[in-house]
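What follows is a predicted structure for the sequence shown.
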Amino acid sequence: MNAYVFPGQGAQFPGMGKDLYEKYPLAQQLFENANDILGFSITDAMFEGSADDLKETKVTQPAIFLHSVVLSKVLGDSFKPDMVAGHSLGEFSALVANGTLSFEDGLKLVAQRAQAMQKACELQPGTMAAVLGLEDAVVEHLCQEVPGVVVAANYNCPGQLVISGEVEAVNQACEKLKGAGARRALVLPVGGAFHSPLMQPAREELAAAIEATAFSTPSCPIYQNVTAMAVTDTEQIRKNLIAQLTAPVRWTQSVRQMVADGASNFIEVGPGKVLQGLVKKIDAAAEARSAEVLG
């Protein structure tokens, strides 16, 4: 079975999507439509902008979403997912790919999500750190011992977990984790504490937008970050999408569940190759590659 997976923040690169725009009329139409919806030229930022330009949250999230969704559209008839999943932001791309959200609604929600997250970051500064070489349960336990807010945020693959929370709490947790034998506990250059309780204001703001958006019956199950289980019920998808901002991304668990449910072929749709690497670390027997447009 084919599992199509969609990357999240951090996969962006200068010039992303330009080849699709120049080669496919459908891509050009979708990109121009996106410029109109967003009210600024995202194509300028994507095609001509620097790495710093692309780091702006209001640009990064729509840019990655657009690259992924446009690529899935130009794949045409060869795009036949049996299941989909997305890493954090990538969940929105996956929901457009399986028909739950329209392109326009997906893009509007991603833009609102980016702005809501930016506001939450300004309201309460936070950070994230990558922890390598420890069991998940050890990381969880040590985070609980630290005063303040610090939680497991991204279960990326065995031995690679990202923690998130208040700056001081994350720094203290890093010291504890190194003391417990972590190979690395490295604070990341991010603007806030994503997938932690500090995102509650963003969650409330995005919840209203998600509730007001039409959701259609998906063409195949989505394995959502919050539960790591196959979901096809639109109301459940909606609830999980709202919960996602303050809950951890259970990527390791999602990939394992997809494999258990019959996935043998993972195809990454969008910029970069991060998810393919994670899939191989989670299940060495799984095939993983980038989506390619034939012809």
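Yep, it's here. Numbers count the residues shown, from 1 in each chain.

okay, CA-based contacts and neighbour counts for the rest of this
Noted.

Which stretches in the stretch 101-250 of the chain count as helices?
Secondary structure of the stretch 101-250 of the chain (DSSP state H, counting those that start in this stretch): helices at 103-123, 136-145, 167-179, 200-211, 234-243.

Mind putting the ones you listed into TSV with mean neighbour count and distance to Tyr24?
Output for the helices of the stretch 101-250 of the chain, formatted as TSV (neighbours: other CA atoms under 10 Å; distance: least, CA to CA, whole Å):
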stretch	mean neighbour count	distance to Tyr24
helix 103-123	20	17
helix 136-145	16	44
helix 167-179	19	45
helix 200-211	18	31
helix 234-243	18	31
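
Any idea which of those gets closest to Ser290?
For Ser290, the closest of these is helix 103-123, at 21.4 Å, according to CA to CA.

Determine how far that closest one lies from the middle of the whole chain.
13 Å (CA atoms, centre = their mean, to the nearest Å).

Gly8: which of the helices of the stretch 101-250 of the chain is closest?
helix 103-123 (11.4 Å).

okay, now the one to match up with it:
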Amino acid sequence: MKSHFLTIPYQSISQLPAISKECIEFLDNNQSLTLDEITNSFFSAFHTAKNKIIVSIDEGNNEVLNKLRCIEEGNYSSVSIYPEFNTVERKKKAFLFTGGGSQYPKMGKELYDNETVFREAIDRCAEIAMNYLEHDIRKVMFSGKTTKKGKLINRIDYMQMALFSYEYAMFSLWSSTGVKPDIVIGHSIGEIIASCVAGIFSLEDAIKLTCLSGQLVENYTKKGQMAVVQGEENVVRGFIKDYKTTIGIAVINSPLQTVISGELNNLKKVLNDLNKSGFETKILKISHAFHSPLMIPALEPYISLIKSIKIKTPSIKMVSCITGEEVDSKVLSIEYWIGHLINPVKFSKGFKKIKTYDIDTFIEVGPNPVLLGIIDEHPDFEADILQISSADMDEPCKFYNSIKKWIVEGGSVDDTSIYKDVIIDIEKFEDFFNNLSKIINTTESNENDALEVNCIKNNVQVRSIVKEEIGSILSIVDLENLPIQKPLKELGLNSIKALKLVKNLSKILHQNITVSNLFDYPTVTSLANFIVSDVNKKTVNVSRIQDKNTDSNVKQYIDEINNMSLDELELELEKELDLLGL
């Protein structure tokens, strides 16, 4: 793996300064050690430790020492990846395969250049796809957005193959580290990729279906449009009832989010009506109206295509977004795959089904964490499930931090996949590791001492956490320019996002923060000031590492919100509003 990182174990966070000091002394006395030797030895010795932090290293040994000094001073959170959950062994993983609209120019380029497994998977896909596409999919994926070939990434036939290549390669990269799915689910084109890795299609047939189905849509159907509506399916259906031959429900992502798809002019009228009625809408980066009546002209040649492909039952458990149920022998039928072209994507139903398998981790393998974003706002989402994205447009190599996150949160990996071909003189490290073990096992552990910070540090940390959570929930990337005096409602905070915000802040800060607090303190500044003033009244854990002694009232409040149905969530919000007289 290209990325280097230092694995540091602990039993209590309060031990980290002493552990870091010991590490600094050892490295100062052994300056001939290479970065490979240091990081490999630490990883080999400590990656199975129950409690650990991971420090990313990009530049060399000096960076190791500088970051260790930060940890020695108590600033571990600024230089490391650390657990946000009670560290447990991660046992059941679901891989999520993203659909159309998540693509962007040059996605996967750095991983292609630096990771052999990723590159070989892309190359294999590209070679097969050359049987069906005029242009090499690698040129389409890795060219700039202003180039002739780069612009093809948004054309249906190339968009589908670009996403297939990327997600198949990312699946291969995760698998090479020993992180493999217990269950898979795919959204639209993602369903074909998920079906491939689950063994329903061979790679050759999956690529054939991906390329040729895209060409059928491109050649047989009219241009159309798809748009996300923040509204319930049944309500949205009322707005499209007069356009049955031109517009359809394309996707049900959640009880609160529906995607409509259809003819451009009619869809524009519907979106205008929805906006006038107060519904938020967003047009997707897709040139055709998938899962709508506009697909019908492609149906006959599509059926012939399906008949030419060999279909098997899955070898990995898979939940279908065509039916919303676990895939069974129905996957062998033509009718099942007709549904993939013209019927709605039932992601909300599929998500509810996948929850019944006691999944503790979601890993999205697409180039943007679209499905994690949908899940995060789903009323049935449980906050104790670990969510890991592989990349996003702003962080295309996020995989490196994601695998580290997986490790610190209790996930296991194949240790030989992380550092290969590095010969270590273990005797150099023997006394040092023994000294670390003494610190970890014999230092009196006060679980609260490193979690208690002075008021100045509380102010800085709490304000940062509030700002970060608000930015995350409202999808505001540029936190430096976040308008902190602007009401949160004007920034896009709706009722469900408000409940999610108070749930997250209550969990992170171990305080009972309610929706009514958001109305009393409606801006970033006022909310942060309120929380800080409350923090300073008592000793509070402002670390994102959970403590066994979390206040029971806060835990009960979070559990109540997590277990609420959509109707109960709305009732909870109404109660809060009644208390405020609003």
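That came in fine, so what should we check first? Just so it is clear, the model here is predicted, and its values are computed rather than measured.

Count the residues that sit near the nearest residue to Asn61 of structure 2 once chain neighbours are set aside.
Spatial nearest neighbour of Asn61 of structure 2, excluding adjacent residues (CA to CA, 6 or more residues apart in numbering): Leu35 at 6.0 Å. The number of residues packed near Leu35 of structure 2 is 18, by other CA atoms under 10 Å.

would you list the helices of the stretch 101-250 of structure 1 in TSV and tack on distance to Cys220 of structure 1?
Listed next are the helices of the stretch 101-250 of structure 1 as TSV, based on distance: least, CA to CA, whole Å:
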stretch	distance to Cys220 of structure 1
helix 103-123	17
helix 136-145	30
helix 167-179	38
helix 200-211	20
helix 234-243	12
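
And those: which comes nearest Glu91 of structure 1?
Counting by CA to CA, Glu91 of structure 1 lies closest to helix 234-243 out of those; the figure is 8.1 Å.

contact partners of the closest one?
100, 203, 206-207, 210-211, 215-218, 224-227, 231 (CA atoms under 8 Å, 6 or more residues apart in numbering).

Specify the angle between that helix and helix 200-211 in degrees.
Following axes from the mean of the first three to the mean of the last three CA atoms, to 10 degrees, one obtains 160 degrees for the angle between helix 234-243 of structure 1 and helix 200-211.

now helix 234-243 of structure 1, how far from the centre of its chain.
That offset, for helix 234-243 of structure 1, works out to 15 Å (CA atoms, centre = their mean).

ok, the equivalent of Asp82 of structure 1 over in structure 2 to Ser506 of structure 2 distance?
For Asp82 of structure 1, the aligned position in structure 2 is Asp182, judged by TM-score structural alignment. In this view, Asp182 of structure 2 and Ser506 of structure 2 are 31 Å apart by CA to CA, to the nearest Å.

out of the two, which sits in the more crowded spot?
Using other CA under 10 Å, the more surrounded residue of Asp182 of structure 2 and Ser506 is Ser506, with 18 against 15.

Residue in structure 1 paired with the more buried one?
Residue correspondence to structure 1 (TM-score structural alignment): Ser506 of structure 2 is left unmatched.

what's the spacing between the helix or strand harbouring Ser506 of structure 2 and its chain's center?
Ser506 of structure 2 is part of helix 495-509, with elements assigned from DSSP states H and E. Here helix 495-509 of structure 2 shows a centroid-to-chain-centroid distance of 18 Å under the convention CA atoms, centre = their mean.

and it, what other elements does it pack with?
Judged by 3 or more CA pairs under 8 Å, 6 or more residues apart in numbering; DSSP states H and E, helix 495-509 of structure 2 is in contact with helix 455-473, helix 515-520, helix 552-562, helix 566-580.

any idea of the angle it forms with helix 455-473?
150 degrees.

measure the residue of structure 1 positioned farthest from its centre to Tyr155 of structure 1 for me?
Distance from the centre of structure 1 peaks at Gly179, with 30.3 Å (CA atoms, centre = their mean). Going from Gly179 of structure 1 to Tyr155 of structure 1 by CA to CA gives 21 Å.

again, but for Asn225 of structure 1
Distance from Asn225 of structure 1 to Tyr155 of structure 1, by CA to CA: 10 Å.

Find residues that contact each of those two.
Shared contacts of Asn225 of structure 1 and Tyr155 (CA under 8 Å, 6+ apart): Pro248, Val249, Arg250, Trp251.

Structure 2: which residue goes with the second one?
In structure 2, the residue equivalent to Val249 of structure 1 is Val345, according to TM-score structural alignment.

show me the contacts for the closest residue to that match other than its chain neighbours.
Nearest non-adjacent residue to Val345 of structure 2, counting by CA to CA, 6+ apart: Val251, 4.4 Å away. Counting by CA under 8 Å, 6+ apart, Val251 of structure 2 makes contact with Thr258, Val259, Ile260, His291, Pro344, Val345, Lys346, Phe347.

Which of the residues you listed sits closest to Ser516 of structure 2?
Nearest member of the contacts of Val251 of structure 2 to Ser516 of structure 2, counting by CA to CA, is Thr258, at 28.5 Å.

For the counterpart of the closest one in structure 1, which residues are in contact?
Per TM-score structural alignment, the equivalent position to Thr258 of structure 2 in structure 1 is Leu161. Leu161 of structure 1 makes contact with Ala130, Val131, Leu132, Asp136, Ala152, Ala153, Asn154, Tyr155 under the criterion CA under 8 Å, 6+ apart.
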